[in-house]
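1. 3D, please:
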Amino acid sequence: MEEGVTAVTAEVLDPEPPVARPAAGEDRETERGLRGLVGSGSSQVGISAAMRARDAARPTDADLAEAEERLVIVRRNWVPRDEPPKR
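-> Coordinates of the predicted model:
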């Protein structure tokens, strides 16, 4: 290609997409809830609410059976031992 030869191309002027902002009240409530969970201060979740959340999040027997059937565990760079560990 010769030196000094250039090509002029048209600029692309796509409009910037609008930024979606949550409603002011909604954002404040979300922020408050997150601060209660991850903040350095005391949690705003009561003991009974925390216990209910723990119980609700506990997997059922059906969940465990499905995980046992469908879950594939991949261990990268894992090499089995030559002999089993001694007891």
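2. Going by C-alpha atoms from here, please, whenever you check contacts or count neighbours.
-> OK.
3. Does Glu26 lie in a helix or a strand, and which?
-> helix 24-38 (DSSP states H and E).
4. no wait, Arg54
-> Going by DSSP H and E, Arg54 is in helix 47-57.
5. Check which element follows that helix along the chain.
-> Criterion used, DSSP H and E; the element after helix 47-57 is helix 61-70.
6. what residues does that following helix touch?
-> Helix 61-70 is contacted from outside by no residue at all, using C-alpha atoms under 8 Å, 6 or more residues apart in numbering.
7. Could you also give me the structure for this next sequence, so I can compare it with the first?
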Amino acid sequence: MEPHHRLGDERDAERGLRGLVGAGSTQVSVSAAMRARDAARPTAEDLARAEEELVIVRRHWVPREELPRR
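-> Model (predicted):
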């Protein structure tokens, strides 16, 4: 990829981020933000499913001692 294309991509990404974050005050009230936070909390079912399905991959990580076998 040519350097000027990469620079344009970075500018677009930065502009998009500024649009999300913004420099001014927030558009939602504190209580609305707290309700949104509560609505986004995982349920007990979400956590149980994550325990079963989630695979954590740690690149280049090696345990200090031998781990117990299942």
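8. still on that earlier bit, the helix holding Arg54 of the first structure aligns to what range in the second structure?
-> Counting by TM-score structural alignment, helix 47-57 of the first structure pairs with residues 30-40 of the second structure.
9. For that stretch, give me the average deviation versus the first structure.
-> With mean C-alpha distance after the TM-score superposition for the first structure, stretch 30-40 of the second structure departs from the first structure by a mean of 0.4 Å once superposed.
10. what comes up buried for that stretch?
-> Within stretch 30-40 of the second structure, no residue qualifies as buried by neighbour count (16 or more other C-alpha atoms under 10 Å).
11. repeat for stretch 39-46 of the second structure
-> Per 16+ other C-alpha under 10 Å, stretch 39-46 of the second structure contains no buried residues.
12. Measure how far it is from the centre of its chain, please.
-> Counting by C-alpha atoms, centre = their mean, to the nearest Å, stretch 39-46 of the second structure is centred 16 Å from the centre of its parent chain.
13. May I have the distance across it, first residue to last?
-> 13 Å (C-alpha to C-alpha, to the nearest Å).
14. Report the separation between Gly41 of the first structure and Thr30 of the first structure.
-> In terms of C-alpha to C-alpha, Gly41 of the first structure sits 17 Å off from Thr30 of the first structure.
15. Next: Gly46 of the first structure.
-> Taken as C-alpha to C-alpha, the span from Gly46 of the first structure to Thr30 of the first structure is 17 Å.
16. Then Glu66 of the first structure?
-> Taken as C-alpha to C-alpha, the span from Glu66 of the first structure to Thr30 of the first structure is 33 Å.
17. Same check on Arg70 of the first structure?
-> Taking C-alpha to C-alpha, one finds Arg70 of the first structure at 34 Å from Thr30 of the first structure.
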